[in-house]
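Visitor: my questions are about this predicted structure, shown below with the sequence.
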Amino acid sequence: MPDATDADGLTVGQVSARLGVTVRALHHWDEIGLACPSLRTAAGYRLYTAGDLERLHRIVVYREIGLGLDKIRTILDDSTADVPGALRAQRAQVAERIDRLQQLSAGLDRMIDAHERGLLLTAEQQAAIFGSQWNPDWPAQARQRYGDTEQWSQYAERAASRGPEEWQAVADAIADFERALGDAMDVGVTPGSPEANRLVEWHREVFASYFPLTRQMQVCLGRRWEADPGFAAHYDGIRPGLARWFRQIIDASARAHGIDPDTATWQ
């Protein structure tokens, strides 16, 4: 390699700044013989000529479209290489990546909407699935109250992947459970009995459609459902006194698992 002055070419740092390539990358390409500077100064510093820059420009372009260094070397150095064919193959891969990214973008949009809205359903769809007594403002109210909790995030992640059919399946599962709950109360199932405990476990499974429910959380919900007029009216509308009885079977099951219902907290 002939000696040169700084005026004969560009230094590694200058090329790095001009092409937006790291000095480390330029050194690596030099080491593997992909893009070597044609000149060196008397002090041993690399200098890139105009021809070197042209080769580097092509390398940068090929790297940006996703070609590997070995493929780039073949395109640049093998006169028999099918360059259009290699580029067409790369274009097909880029198209696939674009499609995947578009799907990812759509999924992120749904996730954002689910975190902000709770339910990705129209008011009409909500009424058709959850019944005429359903208030479409409830999800927004729930987000305002619980939007900063882990459980809301878990609920939103589940909601983001659900459409009307999936929500209908959730509503049907809850309806089946509530019918069984009312029937059990009718026949005199007692809190703490195997039948009552099975209902409590069933409830935790059904409720997991929203977020995982610990036994302590379940106790807290049981308390609220009995005390809150809206929730109490819902359960007592299925069977008079069902809200209180439901709380009692939850408490009895909690005691069997070493949990004091009077001191249970949301955890």
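Guide: Looks like it came in fine.
Visitor: only C-alpha atoms from now on, for both contacts and neighbour counts.
Guide: Will do.
Visitor: same for the longest helix along the chain, what does it pack against?
Guide: In the chain, with assignment by DSSP state H, the single longest helix is helix 83-117. Helices and strands touching helix 83-117, by 3 or more CA pairs under 8 Å, 6 or more residues apart in numbering; DSSP states H and E, are helix 138-146, helix 150-160.
Visitor: what comes up buried for the following helix or strand past the longest one?
Guide: For helix 150-160, the succeeding helix or strand toward the C-terminus, using DSSP states H and E, is helix 164-186. By neighbour count with 16 or more other CA atoms under 10 Å, helix 164-186 contains the buried residues 164, 167-168, 170-171, 173-174, 177-178, 181-182, 185.
Visitor: could you point out which element follows the helix or strand hosting Trp225?
Guide: Trp225 is part of helix 215-227 when elements are defined by DSSP H and E. Tracing the chain past helix 215-227, the next element assigned as helix or strand by DSSP H and E is helix 229-238.
Visitor: what angle separates that following helix from helix 215-227?
Guide: 80 degrees (axes from the mean of the first three to the mean of the last three CA atoms, to 10 degrees).
Visitor: quick one: closest of the helices and strands packed on helix 83-117 to Ala4.
Guide: Checking these against Ala4 by CA to CA gives helix 150-160 as the closest, at 62.6 Å.
Visitor: now, which of the buried residues of helix 164-186 sits nearest Asp109?
Guide: Nearest to Asp109 among the buried residues of helix 164-186: Pro164, at 17.6 Å, using CA to CA.
Visitor: isn't Ile238 up against Gly182?
Guide: Yes - contact criterion CA atoms under 8 Å: Ile238 and Gly182 qualify, at 6.5 Å.
Visitor: one step back: buried deepest among the helices and strands packed on helix 83-117, which one?
Guide: helix 150-160 (a mean of 19; mean count of other CA atoms under 10 Å).
Visitor: can you give me the buried ones in the longest helix of the chain?
Guide: Quick answer for helix 83-117 (16+ other CA under 10 Å): 83, 87, 90, 110-111, 113-117.
Visitor: need those in CSV (columns: distance to His28).
Guide: As requested, the buried residues of helix 83-117 are exported to CSV (distance: CA to CA, whole Å):
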residue, distance to His28
Val83, 24
Leu87, 24
Gln90, 24
Arg110, 42
Met111, 41
Asp113, 45
Ala114, 46
His115, 45
Glu116, 47
Arg117, 50
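Visitor: take a look at this one as well, against the first:
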Amino acid sequence: MGESRYSVRQLARLAGVSVRTLHVYDKLGLLKPSVRTDAGYRQYGEAELFRLQQILFYKELDIPLKNITEIMDDPGFDLVEALTGHKHALMARRDRINTLLHTIDATIDHLKNKTMSNFEKLYEGLPHEEAIALRQKAIDNWGEAAIRKSEKALTEMSPDRLARLKADQQDIAQRLRALRQTDPQSEPVQKQIDRHYELIRSLWGMDAGEPIKARAYKGLGELYVADGRYMAVDGRPDREFAAFMRAAMDHYADTRLS
């Protein structure tokens, strides 16, 4: 038996997209049918089904169609690696939602009662001893005064602002994991690194307009590579992603920071 073929309407129904969407993808060169009949009808095979799945995963992460085309048409694109990246991104999203659902009420109550006087609450989701170790490593790298400044800024934030920062942190990580097979210097990656830079400024308690020095931002990237806990997913270090982050942060620091 030959490979199954799907008409444009069948594929639209299977994937939950509109026929018009598939027509647009065809016009953009993002998803071409494997066969176009003499009558002009589009037919799609197994390879197109997998490609459409990838497109929808990237769209879920708000990657522009133009960038999706660039990512998927890259000669180095690997479907299994891309799926692994999507899995990590979805795991990060799941963890973010679970954390928000289970901790935000407690955090709000904690902040309303002005009892957040210790740093452990700033590192939710990590075992207590791991939080202490990460804090000490941060002190070793940037000094206790800088870390205390960061902790003070976070404890003084409103509950809504703190929740937004945590959500942004997870969202940025999720999007970057989905782009991990892309050139670290590419526009879609650097756009997310710019968000990461601004997030770090907030987490470090820096004043409005106060920049992070290039050396300090690069140092953070080196820390990601040196200590697997920073880029871990479900407790498992991800050295490849850490190296990707370092390369992307190095480029950002070299081109945007002084």
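Guide: Received it, and whenever you're ready, just let me know what you need. None of these values were measured; they are calculated from a predicted model.
Visitor: next, the TM-score between them, please.
Guide: TM-score of the superposed chains, computed with TM-score structural alignment, normalised by the length of the second structure, equals 0.43; 138 aligned residues with a CA RMSD of 3.7 Å.
Visitor: closest one to Val94 of the first structure among the helices and strands packed on helix 83-117 of the first structure?
Guide: Nearest to Val94 of the first structure, of these and by CA to CA, is helix 150-160 at 27.3 Å.
Visitor: which strands or helices does the closest one pack on?
Guide: By 3+ CA pairs under 8 Å, 6+ apart, helix 150-160 of the first structure packs against helix 83-117.
Visitor: what inclination does the helix it packs on have with respect to helix 138-146?
Guide: Using the same axes, to 10 degrees: helix 83-117 of the first structure against helix 138-146 is 80 degrees.
Visitor: between helix 83-117 of the first structure and helix 150-160, how big is the angle?
Guide: If you take the same axes, to 10 degrees, helix 83-117 of the first structure sits at 130 degrees to helix 150-160.
Visitor: okay, and Arg164 of the second structure sits in which element?
Guide: helix 159-178.
Visitor: ok, residues contacting that helix?
Guide: Here helix 159-178 of the second structure makes contact (CA atoms under 8 Å, 6 or more residues apart in numbering) with 58, 61, 82, 85-86, 88-90, 92-93, 96, 100, 104, 107-108, 111, 154, 189, 192, 195-196, 199, 241.
Visitor: one more time with 6 Å, if that's ok
Guide: For helix 159-178 of the second structure, contacts defined as CA atoms under 6 Å, 6 or more residues apart in numbering pick out 85-86, 89, 108.
Visitor: now do the buried residues in that helix.
Guide: With the criterion 16+ other CA under 10 Å, helix 159-178 of the second structure contains buried residues 159, 162-163, 165-178.
Visitor: which SS class is Gln43 of the second structure?
Guide: Under DSSP: H, G, I helix; E, B strand; the rest coil, Gln43 of the second structure falls in the strand class.
Visitor: what is the burial count for it?
Guide: 20 (other CA atoms under 10 Å).
Visitor: so it touches Ser7, yeah?
Guide: Yes - counting by CA atoms under 6 Å, Gln43 of the second structure sits close enough to Ser7 to count as a contact (4.8 Å).
Visitor: circling back to that earlier point, what would the contacts of helix 159-178 of the second structure look like in JSON lines with distance to Ala146 of the second structure, secondary structure and neighbour count?
Guide: Converted to JSON lines, the contacts of helix 159-178 of the second structure look like this (distance: CA to CA, whole Å; DSSP: H, G, I helix; E, B strand; the rest coil; neighbours: other CA atoms under 10 Å):
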{"residue": "Gly85", "distance to Ala146 of the second structure": "33", "secondary structure": "helix", "neighbour count": "21"}
{"residue": "His86", "distance to Ala146 of the second structure": "35", "secondary structure": "helix", "neighbour count": "22"}
{"residue": "Ala89", "distance to Ala146 of the second structure": "31", "secondary structure": "helix", "neighbour count": "25"}
{"residue": "Ile108", "distance to Ala146 of the second structure": "25", "secondary structure": "helix", "neighbour count": "16"}
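Visitor: quick one: which of the residues you listed is nearest Leu22 of the second structure?
Guide: Leu22 of the second structure lies nearest to His86 out of the contacts of helix 159-178 of the second structure, by CA to CA, at 21.9 Å.
Visitor: check contacts around that closest one.
Guide: Applying CA under 6 Å, 6+ apart, the residues near His86 of the second structure are Ala178.
Visitor: measure it to Ile55 of the second structure for me?
Guide: According to CA to CA, to the nearest Å, His86 of the second structure stands 11 Å off from Ile55 of the second structure.
Visitor: so where do the helices sit in the stretch 51-200 of the second structure?
Guide: Under the criterion DSSP state H, counting those that start in this stretch, helices of the stretch 51-200 of the second structure are mapped to 65-73, 79-112, 128-142, 144-155, 159-178, 187-203.
Visitor: which strands or helices does the helix holding Trp225 of the first structure pack on?
Guide: Applying 3 or more CA pairs under 6 Å, 6 or more residues apart in numbering; DSSP states H and E, one finds that helix 215-227 of the first structure contacts helix 229-238, helix 242-256.
Visitor: hey, which of these is tucked in deepest?
Guide: The highest mean neighbour count among those, using mean count of other CA under 10 Å, belongs to helix 242-256: a mean of 21.
Visitor: direction-wise, compare that one with helix 215-227 and give the angle.
Guide: Going by the same axes, to 10 degrees, helix 242-256 of the first structure makes 160 degrees with helix 215-227.
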